[in-house]
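S.K.: let's see this in three dimensions:
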Amino acid sequence: MSTLVRGPRGREVGLLVARRLVFAVPVLVVVAVGVFLLAAASPFDPIYQYYGVDVFTATAEDIAATRARLGLDDSVLTQLGRWLAGVASGDLGVSRSFRLPVGQVIAERLPWTLLLVSVALVVAVVLALVAGVLAAWRHGGLFDRVVTGIGHAMEGIPPFVLALVAIAVFSLGLGWLPVAGLTDAGAPATFDQVARHLVLPALVLGVSQTPWLILHVRGSLLGALGQDHVAGARARGLTESTVVLRHALPTALLPFVTLMGTRIPELVTGAVLVETVFSWPGIAEAVVTAALAVDFPMLAALSVLATAAVLVGSLAADVAVVLADPRVVADG
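M.R.: Take a look at the predicted model:
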């Protein structure tokens, strides 16, 4: 029986992944082209960001030679074509703002962003499931009213505000955690150092995503508790904890998984803001620096990377739902 079930579902998942991959290619190309066109419309001249204050002492000949070497005088379509040709051969180009290969910049910074986002995601999921389940379980009680009120109040608070409040309370006020950075000044990147500096930004990023998740878990579980199979479980004399955790919660988790996929763009945006506030050496600083320098290759690569993260997150959520619920049809 299990073989008969897994075979068709495996084919459905494979077709779903294939369709999404085919769809992802033109989306990523459109994003890259859009970034190039928007950067070309910027009033800032990249040469000033490239030289910095040295632009005021550089000769006109040096500036002209640099512009020619970087291809700044080429049309945006020429620059875009050159970048796409490089991507096709595995070369993301050279960042004008960092003066390093784009691939090297991303490789050095992406692991720290993935670490921050992964820990924050775990924090958000754990808080949402615990608080949401308890609020629905004690529907109408004090805990439910407090959690619901806080959740609605925090929905409109952006992550950077939470970050500033957290720094003021836990770093400047209580002195429990470091303010910013990956390690203390001059200290090596040991596990203890990174862990201490990770706590505050990960908590802030995780908590910033929690209100929607808690309210969604609470609402889904309340709906599941009113379904017939849950009423049947109660009629059989099962304990309330068994009814909630084994019969109602699995039903409520399916839409929660889908919601996690839709929250990926917010998580990416929140990570950029949190990294900037806490000076976390991830992708965020590269995004800001590249934007200020009108760094075409870096901006395009980072935008494509962020778009790919959103597409992968959405795909992972859909695949999880298809595998968890045999009633769902993987229509792509």
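S.K.: from now on I want contacts and neighbour counts done on CA atoms only, so please keep to that.
M.R.: OK.
S.K.: what are the buried residues along the longest helix belonging to the chain?
M.R.: Longest helix in the chain by number of residues, with DSSP state H as the criterion: helix 2-40. For helix 2-40, burial by neighbour count (16 or more other Cα atoms under 10 Å) applies to 9, 12-13, 16-17, 20, 24, 27-28, 31-33, 35-36, 39-40.
S.K.: skipping adjacent residues, who's closest to residue 247 in space?
M.R.: residue 230 (6.1 Å; Cα to Cα, 6 or more residues apart in numbering).
S.K.: likewise for residue 240?
M.R.: Per Cα to Cα, 6+ apart, closest to residue 240 is residue 234, 7.5 Å.
S.K.: that neighbour sits in which helix or strand?
M.R.: Residue 234 is part of helix 228-235 when elements are defined by DSSP states H and E.
S.K.: other residues contacting that helix?
M.R.: The contact list for helix 228-235 (Cα atoms under 8 Å, 6 or more residues apart in numbering) reads 224-225, 240, 243, 247-248.
S.K.: what helix or strand is the residue positioned nearest the centre of the chain on?
M.R.: Geometric centre of the chain, nearest residue: residue 268, 2.8 Å, by Cα atoms, centre = their mean. Using DSSP H and E, the element containing residue 268 is helix 264-278.
S.K.: can you name the element that comes right after that helix?
M.R.: Next along from helix 264-278, by DSSP H and E: helix 283-292.
S.K.: tell me the helices and strands packed up against that next one.
M.R.: Packing partners of helix 283-292 (3 or more Cα pairs under 8 Å, 6 or more residues apart in numbering; DSSP states H and E): helix 102-137, helix 264-278, helix 296-324.
S.K.: second chain to compare with the first, below:
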Amino acid sequence: MVRFILKKIKDTIITILILSFGVFMISHLAPGDPLVSVYGDGAERLSTEARIKAVKDLGLDKPLIYQYTIWIKNSVKGDLGYSYKYKMPVKDVIQTHFPNTLCLMGLSIFFTLILSIGLGLITALNEGKLLDRIITKSSTLLYCIPGFWISLMLILIFSVNLRIFPSSGVYDIGKENNILNRMHHLILPLTVMIIGHLGYYSNFVRNKMLEELKEDYIMIARAKGLSKFEIISKHPLKKIMPSIIILMSLSLSHLIAGGFVVEYIFSYPGVGKLVFESAKYHDYPLLMGGVILTGVIVVLGSLISDILSSLIDPRLKEEGMN
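M.R.: Below is the predicted model of the structure:
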């Protein structure tokens, strides 16, 4: 197990380094003026001498490889740089936004997992029946609808027309300590996140469960007179859990990408909104910080899932060592 974990950690570090290098190069080579992030509209009025000095002060006059090397050295020490737009350390900017993203992502993953298992079991128990066909086809339809379209429809219906839920922000002004107010702002973004992924996972659980129900030990259990619900609630669910965990970890990047879009549409002050803003204004340090943080979460999530899955099913550990 120690060798297995060390191998996964080594792969994780390599993946993060490749990700950081790719994002750094692409962001710096993309067209745009990073001085707009620092000076706003005043960047266009800078003289040639002032522009040269500003670029030099930001360290953007050095070769990209040199800039990346400096960034890596500082990042290892915990220094992610200074945000051009927010005029403060990137670490501090992310710390104020990350809890919001963590709350949204954590709740969406939790409810998606619970609801998908529930719907998967219901459809498996009612295979071929009307309820099974309704849930399965509805789930597939919802999964195919783009998240941004669902977001706009929910805003139009529940925020603009009915005025039941807020369309932006994480809390009302002056109510940052009001948990109920925060939950009220979370309902629409969380609903979009769940709807966008529930169908895929519930159908996956259903199909895996139906496959498991064809095994010989299930036939023996049925011969003993056990009901279908008793059979499913004991052995099959436990056996398919590693597959569900692996699928969730492999889809973590998709979940986070969808969450970033939701944050931007609902003006939800999370890391996703920061990444969009930093890319728009060419705030390189903040963009690197946000993207690398996201990449680390995805890779670490995959690492943890591999370890948990190997503990549940030792065969997966042997495959991972090959």
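S.K.: sorry, back to before: check the alignment and tell me where the residue nearest to residue 240 of structure 1 lands in structure 2.
M.R.: Structural correspondence for residue 234 of structure 1 with respect to structure 2 (TM-score structural alignment): residue 222.
S.K.: ok, now which ones touch residue 307 of structure 2?
M.R.: 5, 317.
S.K.: now do residue 325 of structure 1
M.R.: With Cα under 8 Å, 6+ apart, residue 325 of structure 1 has these contacts: residue 254.
S.K.: can you find the partner of it in structure 2?
M.R.: Using TM-score structural alignment, residue 325 of structure 1 sits opposite residue 313 in structure 2.
S.K.: still on that earlier bit, identify the residue nearest the residue nearest to the centre of structure 1 in space, chain neighbours excluded?
M.R.: Closest to residue 268 of structure 1 by Cα to Cα, 6+ apart is residue 306, at 7.1 Å.
S.K.: count the neighbours of whatever residue of structure 2 lines up with that neighbour for me.
M.R.: Under the alignment (TM-score structural alignment), residue 306 of structure 1 maps onto residue 294 of structure 2. Counted with other Cα atoms under 10 Å, residues neighbouring residue 294 of structure 2 total 18.
S.K.: do the one 4 residues further on as well
M.R.: Residues near residue 298 of structure 2, counting by other Cα under 10 Å, number 21.
S.K.: isn't it right up against residue 254?
M.R.: No: using Cα atoms under 8 Å, residue 298 of structure 2 is not in contact with residue 254, being 9.6 Å away.
S.K.: helices along the stretch 101-250 of structure 2, start to end?
M.R.: Counting by DSSP state H, counting those that start in this stretch, one finds helices in the stretch 101-250 of structure 2 at the ranges 130-144, 147-154, 179-212, 216-223, 228-250.
S.K.: deepest-packed of those, please.
M.R.: helix 179-212 (a mean of 20; mean count of other Cα atoms under 10 Å).
S.K.: mean offset of it relative to structure 1 (after superposition)
M.R.: Compared with structure 1 after fitting, helix 179-212 of structure 2 deviates on average by 1.0 Å (mean Cα distance after the TM-score superposition for structure 1).
S.K.: state the span of structure 1 onto which that helix is aligned.
M.R.: Matched against structure 1 by TM-score structural alignment, helix 179-212 of structure 2 falls on residues 191-224.
S.K.: centre of the chain to that stretch, how far?
M.R.: Between the mean C-alpha location of stretch 191-224 of structure 1 and the chain-wide mean there is a distance of 13 Å, by Cα atoms, centre = their mean, to the nearest Å.
S.K.: repeat that for stretch 142-161 of structure 1.
M.R.: For stretch 142-161 of structure 1, the distance to the chain centre is 21 Å (Cα atoms, centre = their mean).
S.K.: in structure 2, what stretch matches it?
M.R.: Under TM-score structural alignment, stretch 142-161 of structure 1 corresponds to residues 130-149 of structure 2.
S.K.: what residues are up against the residue nearest to residue 270 of structure 1 when sequence neighbours are not counted?
M.R.: Nearest non-adjacent residue to residue 270 of structure 1, counting by Cα to Cα, 6+ apart: residue 159, 5.9 Å away. By Cα under 8 Å, 6+ apart, residue 159 of structure 1 lies in contact with 204-205, 208, 270, 273-274.
S.K.: could those be laid out in JSON lines, adding distance to residue 329 of structure 1?
M.R.: As requested, the contacts of residue 159 of structure 1 are arranged in JSON lines below (distance: Cα to Cα, whole Å):
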{"residue": "204", "distance to residue 329 of structure 1": "37"}
{"residue": "205", "distance to residue 329 of structure 1": "33"}
{"residue": "208", "distance to residue 329 of structure 1": "32"}
{"residue": "270", "distance to residue 329 of structure 1": "32"}
{"residue": "273", "distance to residue 329 of structure 1": "37"}
{"residue": "274", "distance to residue 329 of structure 1": "37"}
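S.K.: between these, which is nearest residue 291 of structure 1?
M.R.: Checking the contacts of residue 159 of structure 1 against residue 291 of structure 1 with Cα to Cα, the nearest one is residue 273 at 14.3 Å.
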